[in-house]
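Participant: got a sequence here, can you build the structure:
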Amino acid sequence: MFGNYFKTAWRNLVRNKAFSAINILGLALGITCSLLIILWVQDERSVDGFHTNGKQLYQVYERNYYDGKIDASYPTQGLLAEELKRVVPEVQYASSLDYAAQAGSSNTFEAANKINKMQGSFAGEDFFKMFSYHLLQGKAETALNAPNVIAISRRMAEQFFGSVTNAVGKTIRFDNKEDLQVTAVFENVPANSSVQFDFLRSWIDYVKQNDWVHNWGNTSPSTFVQLRVDANPAKVGEQIKDFIYKYQQKDNTFRMELALQPYAEKYLHSTFKNGYVDGGRIEYVRLFIIVAIFILLIACINFMNLATAQSARRAKEVGLRKVIGAARFSLIKQFIGEAMMLTFFSMIIAFTLTVLLLPAFNSLTGKQLSLPFTEPAFWFSLIGLLLVTGFIAGSYPALFLSSLKPIRVLKGSLKFSGGATFFRQAMVVLQFSLSVIFIAGMIIIYKQMDYIQTKNIGYDRENLVYIPIEGDLVKNYELLKDEATKMPGVVSVSKMRNSPTVIEHHTGSITWPGKDPNLTISFADGVVGYDFIKTMKLQLMDGRDFSKDFGADSIAFILNETAASRMGFQHAVGQTVTWGNHPGKVIGVIKDFHFNSMHQAIDPLIVRLDENWNWGTILVRTEAGKTKETLSGLEKICKELNPKFPFTFQFSDQEYTKLYNSEQVVSKLSDYFAFLAIFISCLGLFGLATFTAAQRTKEIGVRKVLGASVPNIVSLLSANFLKPVAISMLIAFPIAWYAMNQWLQGFAYKVSIDWWVFALAGLVTVCIALITVSYQSIKAALRNPVKSLRTE
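Facilitator: As a prediction, this is how the structure comes out:
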């Protein structure tokens, strides 16, 4: 019986080559898209899932109540981890973690006459007990429990010492100022770890080098805890809520709370709303899952439409089978089986396409995805995808064909009911509704990304170079500045803590005459050198920049517009502001500029002068068109002044673009998905147009004999297909508006959703649909009517 079903299915597939090809290609593209997204989603969900103690691991975050609002963030106090472990019995292990260099930078190492840069962090002694980063040499208990020690990766060990076994016990020089002993070597950190590092230094050294950690009002590192197996996380969360006030007095204007977040959830849920975890990368995971379902659904709808449209060709077969005793259930099995066979062929093509497209997909998403052939779960997913797709695609055609009445079919009086015609039209509407949503979304995402890239962010990010302050550049900064400014191509040089792209430091210790004692405002705070405004090309609204001509500038401040406004100053220049215990005059007000991503509103900013600040970024403004020659000259100067460190730099515009990596990926993928959705939809429309033209051959011939022109016939055939496309736009526009409006809410600065976006999306869709249908319509209209009327 099954052999007979297979032969029938195969003959039907071969007999209708065009329809079979359209169905197989449509399903193959839909399945390919689904496979790629499944791999991406699995990879996203696997991040940080390899830790053995994952269920007991938590990250501590801080919730702040001030200025009438609630904020939350991950930076915590420098001594918090040690104190939580000491005071809270349910905490088995605890560790702090903070970068060894400023975010985005790296440290310089020297050993065995080799110099290279590596990225890493400081970590507590419990780190390797808590997290499953496999130690190849050394022990978790002793890897980070002493000063001046370091644990390094396999990559770093092989690079500096030749092998893993040779590294332990050896000495390596850190930033040309400390000698550290290698106590452990760990396996290279896997790609599915949210924390990436090539080395870890002892937290003992971090505390020794940073006096500020003893002030419980200062925050910077992340804090992780591992609770005991029998601990109640909710109870522990209540215990630590007011933990900070064991070490400092309460302030009615600024209240701090600690809270716990499961570490395994942090990667996908890392944004806050009103002080609580709310969204993050999980939103993109959900988005891509919906996209995969939609595109696969569009492909399945193609199958349903074409299969039911062709039912007239299968009607007599169904009638004969029923007359000789075939039950309806056996017919359903047969047609579902045919759908499964087509889906199987599509799956083979999709599998091949996935293998071919995976390198490009990895490049686009920044992943290292591969097909997990050895994992049973992958094959179960494939089988599940095959069965679900085949069943969905074949269900309605099977039910429809098996319901045909044999007497009517064999008499040749088969006519499509209103319900069947309506179903096909509804499916076309659904297909194109999804396509229009994709196109409108693509346009809006493009608008937002273009807005981000072209908006005046308050400073000129073109021709601005960042050089990290490290090694001998700390003491030789003045000399470097003097030499660099003499070079042709250099406009100006300055310095600042962190970089203009990310100013993370904040303080609430700012007071001024007339300040409400019950109000605490969080100010972003910057530390800069002379010529900062000139080098950044900031717009000075009032006053002046820091200058060597004024000795009192060492205790003066510059504010941004938002800071001056929040302080209530109409004329801020000349006003006295106190930062901590240090009063000073405001000498300038600068126009607001973006020093974080556009997801965040611009904070009040206060800037002070410190030419002797011993870390951060040197800013070099170059002349347009002379950057390459300037960099060559800067490299020569840096090698002379800082010979133990490789010359490194970043471009400001590239660093700015990195803030929107996720959005860039979504933007590019939305382009491809929109194209794929409309292409698959048009495949189905093309197939239906072909079938309709064939069914109406005699009618077209009669109309031509009676005098109908080619444009009349083309418009007649096209109108039936453009009606559902027009209806789809009415359905899609409000859905697209709502979905994209929700996405834009994640940006503090965003584009408006204009009416023309939907007009353009609709016009593109209609044009593509018209081109698709017109080919078959014109072909049918141009056919010789004599041949058409001879056809029986």
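Participant: for the rest of this, base every contact and every neighbour count on C-alpha atoms.
Facilitator: Fine.
Participant: pick out the residue nearest the middle of this protein.
Facilitator: Centroid-nearest residue in the chain: Ser662, 2.5 Å away (criterion: CA atoms, centre = their mean).
Participant: am I right that that residue sits in a helix?
Facilitator: Yes - using DSSP: H, G, I helix; E, B strand; the rest coil, the assignment for Ser662 is a helix.
Participant: and it, how far is that from Ile587?
Facilitator: Separation of Ser662 from Ile587 (CA to CA, to the nearest Å): 39 Å.
Participant: now the strands for the stretch 551-700 of the chain?
Facilitator: Secondary structure of the stretch 551-700 of the chain (DSSP state E, counting those that start in this stretch): strands located at 557-560, 576-579, 582-590, 605-609, 616-622, 650-651.
Participant: wait, which of these is closest to Ile324?
Facilitator: strand 650-651 (78.2 Å; CA to CA).
Participant: and the contacts of the closest one?
Facilitator: Strand 650-651 is contacted by residues 463-467 when judged by CA atoms under 8 Å, 6 or more residues apart in numbering.
Participant: isn't Tyr74 right up against Ser96?
Facilitator: No - the pair Tyr74 / Ser96 is not scored as a contact, 11.4 Å apart, by CA atoms under 8 Å.
Participant: next, show the common contact partners of the two.
Facilitator: In contact with both Tyr74 and Ser96: Ser222, using CA under 8 Å, 6+ apart.
Participant: neighbour count: these two, which is higher?
Facilitator: Neighbours were counted for Tyr74 and for Ser96 using other CA atoms under 10 Å; Ser96 has more, 28 against 18.
Participant: quick one: what helix or strand has that one in it?
Facilitator: Using DSSP states H and E, Ser96 sits in strand 91-99.
Participant: before we compare anything, build this one as well:
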Amino acid sequence: MFRLNLKIALRNLWRNKVITSINIGGLAIALAAFILVTMYFTYETGFDKENPNYNEIYIVGRQLPDFKTNYTPPPLGKAIKAEMPEVVAVGTMKMSFFEFPVSSDHGVVFLSKCLYLDYAAAKMFNIKPTVGLTKPESTTENLFYLSNENYKTLFPHNKNGQPEMIWLGSKSANMTGKLSGSIFADPHSNITFDAISLMKEVGIGENYGYNNYSTYIQVKPGTDIQELEAKINTLYKKEMLKNGEDPNNETFKATKAFLDPLKNQHLKPKAGTDANYKVLIALSVLGILILVIACINFTNLSIAQATKRAKEVGVKKVMGAYRFQLAFQFLTEILIQCLAATILGLIMAEIILPKFNNLFVVNLSIWVANSALFWQLPLILIFITLIAGIYPAMVLSGFKPALVLKGNFQTSKQSYWLRNSLLVVQFSVAVVFIIGLLIINSQLKYMRTQDIGFKPEQVVYIKNLAYFVSPSKFDPIRDKMVKIPGVKSVTVTNALPDGSDSGKNKYTVDGKEQSLSFTDVDFDYFETLDIKIKEGRTFSREFKTDTANSAILNEAAVAKYGLTSPIGKTIKGCQNKEYKIVGVIKDFKALGFEKAVQPTIYAINDPCGNPKTEIMLKIEESKMSEVLSTLKSQWPEINKLDGDNFRYQFLDEMYGKLFKKQEQLQSVFFAAAILTIFIAILGLFAFAKYITTGRMKEIAVRKILGASHLQIFKLINSSFFVMVLIANIISWPLAYILTKKWLETFAYRIDLPLFPFLISAVLTILLTIVTVSIQANSAVKANPVDALKYE
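Facilitator: Alright, predicted model coming up:
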């Protein structure tokens, strides 16, 4: 019996090649997209899950009046370990993003993510060197390890990761060091690095004023986290008071410690952005919707073809077949189609995967031994078979033998309304994607064309090893670079305007204390970036006090203090250092468009600032290549510490990376819009073919009675036109809510335009009319005699 049913199934599929191809092709396209989304979702939600202590690790953060941060002082970890019995381990670490070269006789690598951590942190995160994890014997001992990838580059013949000697910086500087070995850097972890410096204890001698470390704790299973968080907050306040903090200070009162689980750190940390989480959710919803649309197509077309199987069902029921047997037969047919679609979808996913990896900067692979896809795919196959096939199977197996064998069969009103409803749902989803794509395009266009307040074009950032604390240290290097024809200006700073956070400190003006971002700069900083001055002046060599105690605020900082005449006022900062405000600059979007401009203070001399290492040059556009070539050849003379390691980046390219997430979303919506429209049009094409074929006799009679071609086209298109119009009306409110929510994630955004809503309606209606008219054309041109000769 099974063999007979299989033959019947294959014969029916072959007879309806067009419908079968549309079913399998549409489902395969949707499955390819869904497979990629499933792989990406599994990857993004799997960070650090290999850690045996995954559910017991938390990071200690601080909530301040204006922001949250995961950076804490190093003594806090010691205090938590000593006071909290439910905390079984405390690990402290600090990441350095300062790039420096390390070389051997075989090559050179540039390290930009060097992780300083203590032994407890290494154990907590299961970080193991190739030669085994060794605890440093003293607080002065420092074990330095390279990631396996970097180690192999420098020592390709050392397969065991043994200790080696290396050069730090330029070889000509002859600064050597001992490499303790290699270490595995898990790319699927929140703790990433290209080198680590392992110490017995991190942050020795630093007090509660050094808030630039990450403190992780491992708790006992079953610990009440809210209670522990309250205890840590009380302990933190007590330790701060011991350190000399004023208990009446408003900032101190508003500051509190919090705990954030390790599982939150990649996608939605309390302190940080949840952009990755939003993109993942958007991508997952799109993948599910595309698959749902394909299943709707499948269901619609299967119901539409029900009349062709009616007599077969009637005969089988007369011969004694039960309904569940017929339902099983039709589900088997659908399973065959779904299986073919799954295989085709896998092939498509494999072809698309390289571009997908490039877009999302991941390295996913379908054919990996431990891939979750091997158990997810059978579940997906069963799911789509049931979703796409259960209703058609019930409809087909439920025909009444007496009616269908008399030829009086017609599908029920319920099936009619279901088919039309599913078609409306398909186009509703497509309209949402079209509107979303157009609004994302408008926001990105706004971001690319809006005045950001500075000009990163023709500004080159040169990577450098030297620290420039004062202008006198930087002047000899500046003088050499300025002499190169084509160099317009040169400066150095501690932070680039590329979305980087330069840090915050407390500053007081007229007795009012506020947290401000601070950027340590040098002469010509504002001129190099073409930042406009609002009032006062920029730093100048003509004023000797500028290198000692002058400061410049931005408009946001002036507004935060409520100053009306800021020039000449005194602002007190770190270590009670007093600055005289000499200028106010116009706000510029150093952090991009998602975050508002931060209130910022700029100074040349900052006792609590970060080292100034970021060299920037403004170069004439016509002489860019010549200047860079000259700099490379002269760099060993200009900056001996770097020697022949001349590296640079263009600032406008670095700033453009701030748009990366939105560009990803744009690409996703573009693909989703194309796929949903394509699948919906495929379904509409097949559905229109079925409807038109079923009305051939009606069309023939109307032609005989004098109906024109235009009237018949109008007749066939009218019902589809109404359905697409209803789809637009349904989807507009949903699209409005979703796009409005998305735009609210930007501090600087467009007003929600009406144009995308109108475009989506016009586009979907035109596509519907064209698609249906193509199918109706053959019926309109047919000879009425051919349709009526057997009547």
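Participant: corresponding residue for Ala572 of structure 1 in structure 2?
Facilitator: Taking TM-score structural alignment, the alignment pairs Ala572 of structure 1 with Pro566 from structure 2.
Participant: er, Pro488 of structure 1 I mean
Facilitator: Checking TM-score structural alignment: Pro488 of structure 1 goes with Pro485.
Participant: how about that match, nearest residue that isn't a chain neighbour?
Facilitator: Val627 (7.1 Å; CA to CA, 6 or more residues apart in numbering).
Participant: quick one: map that neighbour onto structure 1.
Facilitator: Per TM-score structural alignment, Val627 of structure 2 is aligned with Thr630.
Participant: that match contacts Gly489, correct?
Facilitator: Yes - using CA under 8 Å, Thr630 of structure 1 makes contact with Gly489 at a distance of 5.8 Å.
Participant: anything in contact with each of the two?
Facilitator: Common neighbours of Thr630 of structure 1 and Gly489, counting by CA under 8 Å, 6+ apart, are Thr622.
Participant: might one say that the match of Pro488 of structure 1 is in contact with Ser629?
Facilitator: No - at 11.7 Å, Pro485 of structure 2 does not count as touching Ser629 under the criterion of CA under 8 Å.
Participant: remind me which helix or strand Gly701 of structure 1 belongs to.
Facilitator: helix 697-705.
Participant: check which helices and strands that helix sits against.
Facilitator: Judged by 3 or more CA pairs under 8 Å, 6 or more residues apart in numbering; DSSP states H and E, helix 697-705 of structure 1 is in contact with helix 755-781, helix 785-790.
Participant: ok, now how distant is Ser550 of structure 2 from Ile571 of structure 2?
Facilitator: 10 Å.
Participant: who touches both of these two?
Facilitator: Joint contacts of Ser550 of structure 2 and Ile571 (CA under 8 Å, 6+ apart) are 579-581.
Participant: of these, closest to Lys413 of structure 2?
Facilitator: Ile581 (78.5 Å).
Participant: residue in structure 1 matching that closest one?
Facilitator: Looks like Ile581 of structure 2 aligns to Val586 there (TM-score structural alignment).
Participant: surely that match is in contact with Ser554?
Facilitator: No - applying CA under 8 Å as the test, Val586 of structure 1 and Ser554 come out as separate, 11.5 Å apart.
Participant: more crowded one of those two?
Facilitator: Remark: of Val586 of structure 1 and Ser554, Val586 carries more neighbours, 25 against 15, as counted by other CA under 10 Å.
Participant: contacts only, for that one.
Facilitator: For Val586 of structure 1, the contact set (CA under 8 Å, 6+ apart) comprises 556-559, 572-577.
Participant: nearest to Gln425 of structure 1, out of these: which one, please.
Facilitator: Among the contacts of Val586 of structure 1, and counting by CA to CA, the member closest to Gln425 of structure 1 is Leu559, at 62.3 Å.
Participant: what's the neighbour count on the closest one?
Facilitator: 26.
Participant: what's near enough to touch it?
Facilitator: Leu559 of structure 1 sits in contact with 586, 588-590, 604-607, where contact means CA under 8 Å, 6+ apart.
Participant: which residue in structure 2 aligns with it?
Facilitator: Counting by TM-score structural alignment, Leu559 of structure 1 lines up with Leu553 in structure 2.
Participant: any idea how far Pro378 of structure 2 is from its match?
Facilitator: From Leu553 of structure 2 to Pro378 of structure 2 the distance is 61 Å (CA to CA).
Participant: residue boundaries of the strands in the stretch 251-400 of structure 1?
Facilitator: Using DSSP E, counting those that start in this stretch, strands in the stretch 251-400 of structure 1 cover 254-262, 272-273, 276-277.
Participant: helix/strand/coil for the aligned residue in structure 1 for Ala402 of structure 2?
Facilitator: When structure 1 is aligned by TM-score structural alignment, Ala402 of structure 2 is paired with Ile407. Assigned with three-state DSSP, Ile407 of structure 1 falls in the helix class.
Participant: so Ile407 of structure 1 touches Gly319, yeah?
Facilitator: Yes - the pair Ile407 of structure 1 and Gly319 qualifies as a contact (CA under 8 Å) at a distance of 7.3 Å.
Participant: out of these two, which sits in the busier spot?
Facilitator: The neighbour comparison of Ile407 of structure 1 against Gly319 (other CA under 10 Å) goes to Gly319, with 21 against 15.
Participant: ok, the more buried one - contacts?
Facilitator: With CA under 8 Å, 6+ apart, Gly319 of structure 1 has these contacts: 404-407, 409-410.
Participant: among the residues you listed, name the buried ones.
Facilitator: 404, 406, 409-410 (16 or more other CA atoms under 10 Å).
Participant: near Ala708 of structure 1, how many other residues are there?
Facilitator: 14.
Participant: what number of residues lie near the equivalent of Ser147 of structure 2 over in structure 1?
Facilitator: Aligned by TM-score structural alignment, Ser147 of structure 2 pairs with Ser153 of structure 1. Close neighbours of Ser153 of structure 1, defined as other CA under 10 Å, add up to 24.
Participant: can you tell me how far Ser153 of structure 1 is from Phe351 of structure 1?
Facilitator: Ser153 of structure 1 is 36 Å from Phe351 of structure 1, by CA to CA.
Participant: repeat that for Cys33 of structure 1.
Facilitator: 10 Å.
Participant: more neighbours: which of these two?
Facilitator: For Cys33 of structure 1 versus Phe351, neighbours defined as other CA under 10 Å are more numerous around Cys33 (23 against 19).
Participant: residues near the closest residue to that one other than its chain neighbours, how many?
Facilitator: Once flanking residues are discounted, Cys33 of structure 1 sits nearest to Ala292: 6.3 Å by CA to CA, 6+ apart. Counted with other CA under 10 Å, residues neighbouring Ala292 of structure 1 total 22.
Participant: I appreciate the help and will end here.
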